[in-house]
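A.B. asks: Give me a model of this one.
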Amino acid sequence: MLDKNTILKDMAIEEKASLCSGGDYWHTKELKKYNIPRLTMSDGPHGLRLQLKQADNLGINESEKATCFPSGATICNSWDVDLIYKMGEALGEECLKNNVHILLGLGINIKRSPLCGRNFEYFSEDPYLTSKMGIAYINGLQSTGVGACLKHFAANNQEERRRVINAIIDERTLREIYLYAFEHIVKETQPISVMSAYNKLNGRYCTENKELLDMLKNEWEHKGIVITDWGAENNRVEGLIAGNELEMPATNGKSDLQIVQAVKEKVVSEELLDERVGRLLDIIDKLTSNEKLGQSYDKQKHFQLATKIAEESIVLLKNEDEILPIKSKNIVVIGDMAKKPRYQGAGSSTINSEIIENAYDSFISAELKVDYANGYSRLPSAGDKKLRKEACEMAKGKDIVIVFAGLTEEYESEGMDRRTLDIPTNQNKLIEDILKVNKNVVVVLSGGAPVKMPWAHKVKAIVNGYLGGQASGKAMVNVLMGKVNPSGKLSETYPLKLKDTPSYYNFPGSNLNVEYREGIYVGYRYYDTFDKEVLFPFGYGLSYTKFEYSDLRLDKIHMNKDGKIKLTVKVKNVGNMSGKEIVQIYVSKENSHTYRVKHELKNFQKVS
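C.D. replies: Coordinates of the predicted model:
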């Protein structure tokens, strides 16, 4: 164990300052003189992106093989906290095998607009659901002794100009919507680290925002460290004063010298520097003392878990005439994504998957012979017309046409926001043309965010797999064939059109500022309060069976500020197939003296 007090007493200012920035791209500094080992960090959050060679934070350079679990936007549709705990646990096991001390996840920023290019990595538009799923994930991860890094703190709700944009948010909105999940996850899990975001919040960069970091450390009593997002620090001295212990990546000693100079000029007291370095030493000691480091894990078990999570997260949006599950063998599968699945997002969370199972091969493995047509190019091209014609010819006379479509890699990625809710035009044209020759069309969607579906009222079924990880194809086929009854429900609203979204007139803002003028009216809080029609609502999802609710009871009808009410309800499967239901509890306050949303999610439970 490190003797923190003795080390701090013996260390020179220069040595203390040196610990406050990275040793290289993925490591803290090692100080052999004091037996201080270095920490290893790696990107996450739905897999381990460990880079042993050339490093980057955009997912460009090669990383080691790892299990690619479903993305955050996907797993939240499962509403299954026990399953997400297991995912966190599995990620921790893969970190241990590779001697990784901190996994850079979980990202929990609220989905203010469906256009945010990184929404595939985040959970939900709802802060309560986000907090409960986040608590399960981090408890699972940290149960292995691996540290989590809760990010991006805070109000990092867009990719456009993310390094300079100033998010202007009133305090009530900030606390009720954008900080709620951070607060509750910090209080209930004590994440080893929190990552400060690139953007400004109410005029101050998050890395140097003392009010924000004081809230984290003093009000919420966070005991861990604050790490900058990679390259996010703008003024190292101000950041240190505000509460940022560790700047990443390495700065080649530049920021260390700035800290030393600030101490000598009494801008920073040595006592404050000792406090920051002391926290770092506590975390280094805790993480490097983990006796589980280096132990192996069961790859097959992790693959099975990834499959299970993907299955539980699939959302059945439409099933007219109960066309699903598949009952016929006269089937054609159409779409490039059936053979080359879009199974994860792009950017720092890109995982080098151990294996990738596509839907077409999974049909064959399930001994269901299907015809196939490509249907469209990943990048729209002059050849799309020919591909559509070939697909339509093959669709004629089939009992079921299954079209795999959705957002391509070029449409959503870290570093850029979408400009539209549309999927690629060539895919929409393909679906419309197929409908002219066959009405029994099932659309299987991939993507990390809501999209428009101009054909939704015409097709027989819509199944949304989001970004289901390396087992996405197998999981989807299991649902289509009825081996698994879909039980996912949407963790975000699908609007009819972009103009309906509450942040429409204030996203992504001006060159310098973005004003959150919609206030607390985010997602369903807006659509439900103002009776706005939507394509698919928050919390929506169908099943191959039916459930009946009865005997709803409360143990009391009045509750004081700190009180609790017990609610019980009977849920019965009245269909012909076993399945799971997600019971959702929403509350509202009548005769409120301040403006409030119509109702808010306050509890949920997945039952079977």
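
A.B. asks: can we go C-alpha only for contacts and neighbour counts from here?
C.D. replies: Noted.

A.B. asks: Show me what the longest helix belonging to the chain packs onto, helices and strands only.
C.D. replies: Identified as the longest helix of the chain according to DSSP state H is helix 270-288. Contacts defined by 3 or more Cα pairs under 8 Å, 6 or more residues apart in numbering; DSSP states H and E place helix 270-288 against helix 4-10, helix 13-18, strand 225-228, helix 236-242.

A.B. asks: among the ones you listed, which is nearest K439?
C.D. replies: Smallest distance to K439 across the helices and strands packed on helix 270-288 (Cα to Cα): 52.9 Å, for strand 225-228.

A.B. asks: From the chain's centroid, how far away is the closest one?
C.D. replies: Here strand 225-228 is found 20 Å from its chain centre; the criterion is Cα atoms, centre = their mean, to the nearest Å.

A.B. asks: Stretch 439-456 too?
C.D. replies: How far stretch 439-456 lies from its chain's middle: 21 Å, per Cα atoms, centre = their mean.

A.B. asks: Could you also give me the structure for this next sequence, so I can compare it with the first?
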Amino acid sequence: MTDVEHLLGQLSLEEKVSLLAGQDFWSLPAIERIGLRSLVMSDGPIGVRGVGWAPDDPSIALPSPTALAAAWDVELADRAGQLLGQESRRKGVHVLLGPTVNLQRTPLGGRHFECYSEDPLLSGEIAVGFVRGVQRHGVGTTVKHLVGNDFETDRMEVDVRIGERALREIYLAPFERVAESGGWGVMSAYNSVNGQSMAQNGPIQDEILKREWGFDGVVVSDWRAARDTVGAALGGLDIAMPALESPWGEKLVSAVRAGEVPEEVIDDKVRRVLLLAQRVGVLDGGPAVTVPEDLDGNAIAREVASRSFVLVRNENYTLPLEPAALTKVAVIGALATDARVLGGGSAQVSPPYVISPLAGLEQALSGVDVEFTIGADPRPFLPAAHGPGWTPAKVTMGGHSFEVEPAAVRWIGSLPGGLDPAGVDEILLETTFTPAEGGEHTFAVSGFGTFELSVAGTKAYAGTLHPPTATRADLLLSPREQRVHVRLDAGEAVPVVLRQTIARGMAHTVSTTLGHRGPGPDEEGMIAEAVRLAGESDVAVVVVGTTEQTESEGFDRTTLALPGRQDELVSRVAAANPRTVVVVNAGSPVLMPWAEEVAATVLTWFGGQEAGAALAEVLLGVTEPGGRLPTTWPRREEDCPVLAVVPSDGVVAYGEGVFVGYRGWLRSGVAPLYAFGHGLGYTSWRYDELTVNETEAVVTITNTGARAGREVVQLYIGSSPVDPERPERWLAGFENVEAHPEETVTVRIPLPPRTFEVWADGGWVRRTGEYRVIAAHALDDPRLTATLEV
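C.D. replies: Below is the predicted model:
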């Protein structure tokens, strides 16, 4: 084992400080004379992007974190983490920036697809499994964003006011769980908490995280969140990222020499960085990293997807479908072919392939007539050109070429082919299109920069999509689109060339899409066509969901309603075919005014690269939809106990205290559309027995159905009588159960001391008295109740 103290003694002040800030966008510097190599970080958490976003180096794309939480399975989270640890090693990454354990306080949060749940226990346990899996490969994690980064509006500057009890019992709880389980890193948030910026929030980062919890890992800033040299140094931050506009470097050296920052504070930070370097294998003399056996990433992506899908409605046993009884299936919706498989923002990667719902069903129903129509298109931008008639797009820049399909390129950081950004001032995208249908075709350019588009040798567009004053955030999170119309003849191949001009040195950030839509009916005509097709089919599968412009990092949602005319589409299709199955492709809750009109509804979150294959298996009963809701889904926006995300005078006050998520729903007495923990399967369960003591609950259940299946046994606890200062009941534990028909199984669910404690008078206080212990299928579906005197 390397003697960290010995190494520390060999470093000058300048060298120490150099290890506490990025040398570029993603890495820390090396100091070769002490055997320290550069430590590389990368965005996650559904894939490993690497130091760029290079489409010629694809990344396995798992389902969204809300999907992983919906499986309610710590071991599955562990396997997902192992896969991403494996991917990190493959891409030369030592620290994965994730997971995100901020809570879904209000369903309007734009980044909630990247967060696990509205419940701190579920979030913490899934995060522990994920972190354990990643770190098994000797790859670090940074659980984020500490703390109160539960919405996107003004997230860089907003001051979140959280009472001490809610802070401890709700918002810090998942971070505490990961810290105590051995996580190696934490990322601090942009926002302030109770008047103090998180990047320099000593009471939380230093006093609570490091001293009280005994956390020995590193605290890294969110990118450009550290703004004050002395404040960040004294406030518990260890690494300020990236190099761009860093407040440290020479400024921190000067602050130490001026006596504003004690050198022992710097030494503590460097010790933590060297320990991390030792753990991830970039410091000579550290323990060897034992890499587990290779995992099949595609198989895990499919398993996580199917296990996460939540069947919230299944009238008259519509699902699973019986393929032998089907002759014609209608597949409807723009997202059936252009599925959202991952969320927008820093969680994006370039997957090697994507199986759409339509492709998955076509492959699984090879002997059935599967017909598709759009019905209603909610996408404000045209989809990237791909599919029948299109050749893969050849991308050329700086003498390096590669192919992409669909016709879109995007990266942050390193360029494909290892090109120097300073030497790239142009990107050329070339493809050939052979239309199956003649008439007016619509082409589009979206992204940022100056473009020239030619179709069939004729210039169709030339111009700049963003003004010179656009910020980096504007470019990444608010792309613009320009459409043009070109008449083409059926069967005649035409070249399509998109040339993008980039300012010198700016090629490290690129986002460009060539969009296309063929001739077709107007909006009303598309819905009418869907209704006609549904009426002619044995079953109609309608895929609806959000778009990147309505649910993404960088902004919050303004409404929970599905964009466009998708709600109307569902209602009209359901009226035409009573066997209508709706697939909701959204990362977090949406309104479903048609919920009682359809035969079945499946929530698929952002399902990752295997989404369509997993969906086909679930709809056809090859696998059971194993998910349970990690969030409450409202019937109406106004029913939500907490909704607003807009700051008032720069402040968002968490005035509801501990009554977050289902805790608030229980206090309001309003029934949601679908409660926390809800989810149906393809078999039935009898809860036979519940026994409980102060350390564990023992639950025995029997599979009373005709199929093997999986049940998530959920344990809720509440004081008796109900204490008005505490939720009516709260999640105390859970366990997955698998059983064959007529098989009886028993599970033991631990009850740690914190189950019966509240934060009061500056510490954890055990509340004695009588408690109700409830074994449940869901929050609103209790099966067995016992009492416990504590």
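
A.B. asks: would CSV of the helices and strands packed on helix 270-288 of the first structure with mean neighbour count and distance to N199 of the first structure be doable?
C.D. replies: Converted to CSV, these look like this (neighbours: other Cα atoms under 10 Å; distance: least, Cα to Cα, whole Å):
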stretch, mean neighbour count, distance to N199 of the first structure
helix 4-10, 14, 33
helix 13-18, 20, 25
strand 225-228, 27, 11
helix 236-242, 21, 14
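
A.B. asks: Ok, which of those comes nearest R525 of the first structure?
C.D. replies: R525 of the first structure sits nearest to strand 225-228 of all those, at 31.4 Å, using Cα to Cα.

A.B. asks: Pull out the buried residues from the longest helix of the first structure.
C.D. replies: Under the neighbour-count criterion of 16 or more other Cα atoms under 10 Å, helix 270-288 of the first structure has 270, 273-274, 276-288 buried.

A.B. asks: after it, next one along is what?
C.D. replies: Per DSSP states H and E, helix 270-288 of the first structure leads on to helix 299-313 as the next helix or strand towards the C-terminus.

A.B. asks: Tell me which helix or strand comes right after that following helix.
C.D. replies: strand 315-319.

A.B. asks: picking that back up, out of the helices and strands packed on helix 270-288 of the first structure, flag the one nearest V443 of the first structure.
C.D. replies: V443 of the first structure sits nearest to strand 225-228 of all those, at 41.6 Å, using Cα to Cα.

A.B. asks: Name the surrounding residues that touch that closest one.
C.D. replies: 192-197, 207, 243-248, 279-280, 283 (Cα atoms under 8 Å, 6 or more residues apart in numbering).

A.B. asks: That one vs the second structure, average distance?
C.D. replies: For strand 225-228 of the first structure, the mean deviation from the second structure after alignment is 0.4 Å (mean Cα distance after the TM-score superposition for the first structure).

A.B. asks: can you pull the contacts of the residue nearest in space to the middle of the second structure?
C.D. replies: Central residue of the second structure (Cα atoms, centre = their mean): E114, 2.5 Å from the mean position. E114 of the second structure sits next to P45, S64, P65, T66, T100, G343, A347 when contact means Cα under 8 Å, 6+ apart.

A.B. asks: Highest neighbour count among those?
C.D. replies: S64 (32 neighbours; other Cα atoms under 10 Å).

A.B. asks: where's the counterpart of G705 of the second structure in the first structure relative to L50 of the first structure, distance?
C.D. replies: Aligned counterpart of G705 of the second structure in the first structure: G575 (TM-score structural alignment). For G575 of the first structure, the distance to L50 of the first structure equals 46 Å [Cα to Cα, to the nearest Å].

A.B. asks: Of those two, give the one with the bigger neighbour count.
C.D. replies: L50 (24 against 13).

A.B. asks: how about I177 of the first structure, what does it touch?
C.D. replies: Here I177 of the first structure is in contact with I110, D126, P127, I520, V522 (criterion: Cα under 8 Å, 6+ apart).

A.B. asks: got the contact list for the aligned partner of the second one in the second structure?
C.D. replies: When the second structure is aligned by TM-score structural alignment, D126 of the first structure is paired with D119. Under the criterion of Cα under 8 Å, 6+ apart, the neighbours of D119 of the second structure are L103, I170, P630, T631, G661, L731.

A.B. asks: And the next helix or strand past the longest strand seen in the second structure?
C.D. replies: The single longest strand within the second structure, with elements called by DSSP state E, is strand 709-720. Later in the chain than strand 709-720 of the second structure, the nearest helix or strand by DSSP H and E is strand 730-739.
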